[in-house]
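A.B. asks: Sequence and predicted model, in that order:
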Amino acid sequence: MIKKAVIPAAGYGTRFLPATKSQPKEMLPLVDTPTIQYVVQEAVDSGIKDILMIIGRGKRSVEEHFSRNFELEYQLREKNKQEELDLIQTVPDDVKIHFVWQHDQLGLGHAISCAKDHVGNEPFAVLLGDTVLEAAAGAPPVTRQLMDVYEQYEEAVLALEEVPREKVSRYGVISGLIKRDNVYLVDGLVEKPSVEDAPSNLVIASRYVLPPEIFSALETTLPGKNNEIQLTDALKMLLADGPIYGCKFHGIRHDMGNKLDFIKTTIHYGLRHPEFGKELKAWLKDLDLN
């Protein structure tokens, strides 16, 4: 049973400068809700009640967002604004969110290693804080999909997505054999390969379920490009000692670290907004795009 989730959210967000000079990329809103709130909600909807966020310099607003603002709550109650009051209740009372600082930006692997003391000797989920994974209609949350695979095999599980071949150089890529339905037995991993060197077009999609042994692997992982410790390198060590599975999830990935994807996703969620979705759709239809 997976009880804990780790959400790395310490990166600088340089691709969104100047917007992220004083605002974390994870707090950039999808219409009226910060990106990272969707990520937390996915973990909560998957049944996780213990969440650790890895934050860094300039990320204080992430911590503030998930902390209670008693003055604002009082003002909203005084003005009988119950709907707005409900909106700022970001997590249920039985969900605990903790924070730990990554003082040096040394890569995703290093960020996850910062969770060792909190996680302890148990498996855990990892959800990258700048990527929203929207489950398909009728499907469980993506993290829950991975947890279900873990509960069957009790080995590391990676979320997988098929992408156009020309985009593989942006991601970690796997090779493997399909076991059943959308479950793969991984036999190789490579971080951001060239199109020519990529073993497939199945890429790792920002969600993981990892065993506690990942921390030992991270401790012995040598820094790579930009002196960063890559999670993919540590996963290769795990793969040398035992199986890793991949789950091609049912849903859509929204990469909020990419400007074009951010714009597309904002429109996507805007069209579904109960307050103005229909009006936005009509406006888009009326645009002269020639």
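C.D. replies: Arrived safely.

A.B. asks: contacts, neighbours, all on C-alpha from now
C.D. replies: Will do.

A.B. asks: ranges for the helices of the protein?
C.D. replies: For the chain, applying DSSP state H gives helices covering 35-45, 60-65, 70-78, 82-87, 108-113, 116-119, 142-153, 213-219, 231-241, 259-271, 277-286.

A.B. asks: quick one, which of those helices is nearest to residue 165?
C.D. replies: Comparison of the helices of the chain against residue 165 by C-alpha to C-alpha identifies helix 259-271 as nearest, at 17.6 Å.

A.B. asks: now that closest one against helix 35-45, angle please.
C.D. replies: 60 degrees (axes from the mean of the first three to the mean of the last three C-alpha atoms, to 10 degrees).

A.B. asks: got the contact list for helix 259-271?
C.D. replies: When contacts are defined by C-alpha atoms under 8 Å, 6 or more residues apart in numbering, helix 259-271 is touched by residues 15-16, 30-31, 254-256, 276-278, 280-281.

A.B. asks: let's bring in a second one:
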Amino acid sequence: MSNYKVKKAVIPAAGLGTRFLPATKAIAKEILPIIDKPAIQFIVEEALAAGIEDILIITGKGKQEIEDHFDANFTLEQNLKAKGKDKLLKLATETSNLNIHYTRQDHPRGLGDAVRHAKAFIGNDPFLLLLGDDIIRGDNLSQRIIELYEEYNQTIIAGVRVDPDQTKNYGILDIQATQKPQVYQILDMVEKPQDHAPSNLAAAGRYILEPQIFEILDTLEPGTTGEVELTDALIEFQKSHPLLAYEYEGEWFEVGDAKGMLKAAIIFALDHPEIKNEFIPYIKQVAKKFETHNEKD
């Protein structure tokens, strides 16, 4: 087990974004905004707030916008500065000069293959893995599992409870309680169980992984989908290493499809300081309108 503190994070962002077509034909799905902030910025901010010092974003073809977003835009900044728009200038520059690195996955061979591209960046350190389709609202989930790793020195998978009838849509963790609330020993993992799910704790896109995972990913054959799956690597890893699960009790949004993105947009709009005062009455008005419509039907 490693005794290093977790200071590195990996964010896979190489997916094709087909569930958002036609929007993602020319735009990286990670740049699609939730109100006024790209989805991937939520992920980066979570990692930085958790104490992460170096971030590797794994991109693919057509993902240049991600690098541009986290780079300086001299023309825009000069324009805003000249017009005295200090508030907008702050928004434009707060995503610049971050310690973010990039590498490209040349072919979409699955999440496991994407993670494998981080091997040289990670070296012998444990690291935080944040999936770009998962956004949280509430306590900083990354910080919590980093703290747990420093306590247990074991690989940790974050999970959230889902409705039992929805377990077939997620990677589900087979768990056993420990003496610590919200912390479980993982007995097994089942990807999208169609019959009987061992629990309703779904993997929530946050992991603390140890560098030994790369040894497995390097030898892992593609699964039936033709992709190298991280779940398969973790199942193999568990044969010789204990795995822990942490149950997150905050809000979790899957923004990898339009429905999840819309749900997140509504909730974050209700919090937005410049929108909520007009948006909340509007939502109430729309809800009342649909209630009246349904009653007539």
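C.D. replies: Looks like it arrived, so ask away. All values derive from a computational prediction rather than experimental measurement.

A.B. asks: out of the helices of structure 1, nearest to residue 184 of structure 1?
C.D. replies: helix 142-153 (10.3 Å).

A.B. asks: and the closest one, what other elements does it pack with?
C.D. replies: Here helix 142-153 of structure 1 touches helix 35-45, strand 124-127, strand 131-135, strand 156-162, strand 202-210, strand 244-248, going by 3 or more C-alpha pairs under 8 Å, 6 or more residues apart in numbering; DSSP states H and E.

A.B. asks: so how far does that helix sit from its counterpart in structure 2?
C.D. replies: Once superposed with structure 2, the aligned residues differ from helix 142-153 of structure 1 by a mean of 0.7 Å; criterion: mean C-alpha distance after the TM-score superposition for structure 1.

A.B. asks: what stretch of structure 2 lies opposite that helix in the alignment?
C.D. replies: With TM-score structural alignment applied, helix 142-153 of structure 1 matches the range 141-152 in structure 2.

A.B. asks: Please identify the buried residues of that stretch?
C.D. replies: For stretch 141-152 of structure 2, the neighbour count (16 or more other C-alpha atoms under 10 Å) marks 141-143, 145-146, 148-149 as buried.

A.B. asks: go on, stretch 247-254 of structure 1?
C.D. replies: Buried, per 16+ other C-alpha under 10 Å, within stretch 247-254 of structure 1: 247-251, 253-254.

A.B. asks: same check, this time on stretch 94-105 of structure 2
C.D. replies: Using 16+ other C-alpha under 10 Å as the test for burial, stretch 94-105 of structure 2 gives 95, 100, 102-105.

A.B. asks: Sort out for me which of those are in strands.
C.D. replies: Mapping those onto strands (DSSP state E) picks out 100, 102-104.

A.B. asks: of all these, which comes closest to residue 156 of structure 2?
C.D. replies: Closest to residue 156 of structure 2 out of those is residue 100 (23.5 Å), distances taken as C-alpha to C-alpha.

A.B. asks: Can you find the partner of the closest one in structure 1?
C.D. replies: Matched to structure 1 by TM-score structural alignment, residue 100 of structure 2 sits across from residue 97.

A.B. asks: corresponding residue for residue 223 of structure 1 in structure 2?
C.D. replies: Counting by TM-score structural alignment, residue 223 of structure 1 corresponds to residue 222 in structure 2.

A.B. asks: Surely that match and residue 228 touch.
C.D. replies: Yes. Judged on C-alpha atoms under 8 Å, residue 222 of structure 2 makes contact with residue 228 at a distance of 4.4 Å.

A.B. asks: more crowded one of the two?
C.D. replies: Applying other C-alpha atoms under 10 Å to residue 222 of structure 2 and residue 228 shows that residue 228 carries more neighbours, namely 24 against 16.

A.B. asks: list the contacts for the more buried one?
C.D. replies: Contacts of residue 228 of structure 2 by C-alpha under 8 Å, 6+ apart are 109-113, 217, 220-222.

A.B. asks: residue closest to the middle of structure 2?
C.D. replies: residue 131 (3.1 Å; C-alpha atoms, centre = their mean).

A.B. asks: So for that residue, what's the nearest residue that isn't a sequence neighbour?
C.D. replies: With C-alpha to C-alpha, 6 or more residues apart in numbering as the criterion, residue 131 of structure 2 has its nearest non-adjacent residue at 4.9 Å, and that residue is residue 205.

A.B. asks: Please verify my assumption that the one you found contacts residue 130.
C.D. replies: Yes. Between residue 205 of structure 2 and residue 130 there is a contact under C-alpha under 8 Å: 5.8 Å.

A.B. asks: out of the two, which sits in the busier spot?
C.D. replies: Set residue 205 of structure 2 next to residue 130 and count neighbours by other C-alpha under 10 Å: residue 130 wins out with 24 against 19.

A.B. asks: ok, now how distant is the more buried one from residue 181 of structure 2?
C.D. replies: Distance, residue 130 of structure 2 to residue 181 of structure 2, using C-alpha to C-alpha, to the nearest Å: 23 Å.

A.B. asks: Residue 250 of structure 2 too?
C.D. replies: Remark: distance between residue 250 of structure 2 and residue 181 of structure 2 (C-alpha to C-alpha) = 15 Å.

A.B. asks: what does residue 249 of structure 2 give?
C.D. replies: 11 Å.

A.B. asks: ok, now residue 107 of structure 2?
C.D. replies: From residue 107 of structure 2 to residue 181 of structure 2 the distance is 41 Å (C-alpha to C-alpha).

A.B. asks: These two: who's more crowded?
C.D. replies: Neighbour count, other C-alpha under 10 Å: between residue 107 of structure 2 and residue 181, residue 107 has more, with 12 against 9.

A.B. asks: residue contacts, the closest residue to that one other than its chain neighbours?
C.D. replies: Spatial nearest neighbour of residue 107 of structure 2, excluding adjacent residues (C-alpha to C-alpha, 6+ apart): residue 60 at 7.5 Å. Taking C-alpha under 8 Å, 6+ apart, we find residue 60 of structure 2 in contact with 13-15, 104-108.

A.B. asks: now those in JSON lines, with distance to residue 187 of structure 2?
C.D. replies: Output for the contacts of residue 60 of structure 2, formatted as JSON lines (distance: C-alpha to C-alpha, whole Å):
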{"residue": "13", "distance to residue 187 of structure 2": "29"}
{"residue": "14", "distance to residue 187 of structure 2": "30"}
{"residue": "15", "distance to residue 187 of structure 2": "29"}
{"residue": "104", "distance to residue 187 of structure 2": "34"}
{"residue": "105", "distance to residue 187 of structure 2": "31"}
{"residue": "106", "distance to residue 187 of structure 2": "34"}
{"residue": "107", "distance to residue 187 of structure 2": "32"}
{"residue": "108", "distance to residue 187 of structure 2": "30"}
